[in-house]
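In: Here you go, sequence then predicted model.
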Amino acid sequence: MISLYLAERTWLHGVPAGWKLLALALVSLFVAPFDALAPMAGLLAATLALYATLGRPALRQIALLRPMWPLIAILLAFHWWRGDPVLGVAVALRLLAMVLLANAVTMTTRMDAMMDAVEPLLRPLALVGVSPRAVALAVAMMIRFVPLLFALWEALGESWRARTGRRGGWRLLAPFCIQTLRLSHHTAEALAARGGVPGTLPRTRRQ
């Protein structure tokens, strides 16, 4: 997960995590009602311009969108079948822009900073016996895992093409699931080695 964090500091690193998450939520709410092609094209163009201001390391992460092309093709085919291909293009552009914006937040925000930003919103959960810190960790890890899983799919696809000269497609599903399970297992072991999930009691070992 940490490998997708941009080590080279940019201006977006200096923006507090809470403000970045708030901006991402507001943008997603603002663009949700729009189905016109022009606003969605403008949103994607503005997102790409944002990446350009972050430098070449950030621009290289746009390659993480490659695993989304099958989903984009299905969306376009569905809307073409429904007789509204322009709407399909607008929906695809909105999806691409929001994924890139979410990735911009994760690659410029440390895990602990993201947890500190989310935890105050979850404090009411303490009234019912749920640890806000543990839930904040789960939310931060979920956000962080999204670009990581894209990168994992891309790596598997590159390996398949190197061996066979063809695209993997659905054949990558089995190794992808296996690698995802291994990743979750390694993450759980790392958390356990650091004392477990914050706000919970460690499990006692069986005798």
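Out: Structure's in. What do you need?
In: alpha carbons only for contacts and neighbour counts from here, please
Out: Fine.
In: just checking, what packs against the lengthiest helix in the chain?
Out: Determined from DSSP state H, the single longest helix within the chain is helix 132-164. In terms of contacts (3 or more C-alpha pairs under 8 Å, 6 or more residues apart in numbering; DSSP states H and E), helix 132-164 is packed against helix 85-106, helix 111-118, helix 173-193.
In: Can you give me the buried ones in it?
Out: Neighbour-count burial for helix 132-164 flags 132-137, 139-141, 143-145, 147-154, 156-157, 160 (criterion: 16 or more other C-alpha atoms under 10 Å).
In: Second structure for comparison follows:
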Amino acid sequence: MISLTSPVETRAHRWPAGLKLAGLCVASTGLFLIKDPWVHAGALAVVLALYAAPGGLFLRAGLRALRVVLPFVVILMLWHLLTDELWQGLLIVLRMVTLVALANLVTMTTRLEELTDLVHRLTAPLRRLGLPVHLLETAIPLVVRFTPVLVGRAQTLAEAWRARSRRRPGWRLVLPLMLQALDDADHVSEALQARGGPLGSRKQD
């Protein structure tokens, strides 16, 4: 498993994880309150400038991670073009891409251990109430770590398909990708149970 953390060390790596997540929340709330597409375009330009500031390697790594939103961009723009609401679709797309880019920027500059510790502190009040917050504390790091793994698996399957066929893979990759994801989930479940993790402890109860 790998994480989304950038191999390039930046100043943002030394900022507290709580501060970065709080800034992400404030920026997200502000973008949802603003309805001007030009403001959103400016916000996206600022975010791209933040990606470019640490250098070309960091910029390319960030842009590669953002490729997953391209299908949603195409679908949303086509839908709003058909419904004659192009400006509304442009607003939604700009907001979505900017927010995903900001979230990805936070993840790239925050180590997984810092995110886990932050979630542990934030869920402390719920833990005192007896709620099973350990499941949440386990799930979030797994999602962060496995997201790039699944993206990489999808790219590998697509390349293998193109090497054997001239047709586009499309939906044909869904089943093998799903089977690989289920296989990985099974191995992780067994590893957690072997180490006395939340799944194992729940099974013993």
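Out: Now that the structure is in, tell me what you want to look at. Every value quoted in this text rests on a predicted model; they were computed, and no experiment measured them.
In: Need the TM-score from the superposition.
Out: Once the chains are laid over each other, their TM-score by TM-score structural alignment, normalised by the length of the second structure reads 0.83; 203 aligned residues with a C-alpha RMSD of 2.5 Å.
In: before we move on, the earlier item: need the helices and strands packed on helix 132-164 of the first structure in JSON lines (columns: distance to D35 of the first structure).
Out: As requested, those are exported to JSON lines (distance: least, C-alpha to C-alpha, whole Å):
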{"stretch": "helix 85-106", "distance to D35 of the first structure": "6"}
{"stretch": "helix 111-118", "distance to D35 of the first structure": "30"}
{"stretch": "helix 173-193", "distance to D35 of the first structure": "32"}
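In: on that earlier part again, in the superposed pair, what's the mean gap between the longest helix of the first structure and the second structure?
Out: Relative to the matching residues in the second structure, helix 132-164 of the first structure has an average distance of 3.5 Å after the fit, by mean C-alpha distance after the TM-score superposition for the first structure.
In: separation between the residue sitting nearest the centre point of the second structure and L24 of the second structure?
Out: The centre of the second structure sits closest to N104, judged by C-alpha atoms, centre = their mean, with a distance of 6.0 Å. Counting by C-alpha to C-alpha, to the nearest Å, the gap from N104 of the second structure to L24 of the second structure is 10 Å.
In: The residue mapped onto L4 of the second structure from the first structure: neighbour count?
Out: Alignment note: L4 of the second structure maps to L4 in the first structure; criterion TM-score structural alignment. By other C-alpha atoms under 10 Å, the residues close to L4 of the first structure number 17.
In: With L102 of the second structure instead?
Out: L102 of the second structure has 23 nearby residues by other C-alpha under 10 Å.
In: Confirm for me that it is in contact with A22.
Out: No. The pair L102 of the second structure / A22 is not scored as a contact, 11.9 Å apart, by C-alpha atoms under 8 Å.
In: For L122 of the second structure, grab the count of nearby residues.
Out: By the measure other C-alpha under 10 Å, the count of residues near L122 of the second structure is 12.
In: Roughly how far does it sit from P16 of the second structure?
Out: Counting by C-alpha to C-alpha - L122 of the second structure and P16 of the second structure are separated by 14 Å.
In: which SS state does R203 of the first structure fall under?
Out: Three-state assignment for R203 of the first structure (DSSP: H, G, I helix; E, B strand; the rest coil): coil.
In: Next up, the contacts around L59 of the second structure.
Out: Residues counted as contacts of L59 of the second structure (C-alpha atoms under 8 Å, 6 or more residues apart in numbering) are 51-52.
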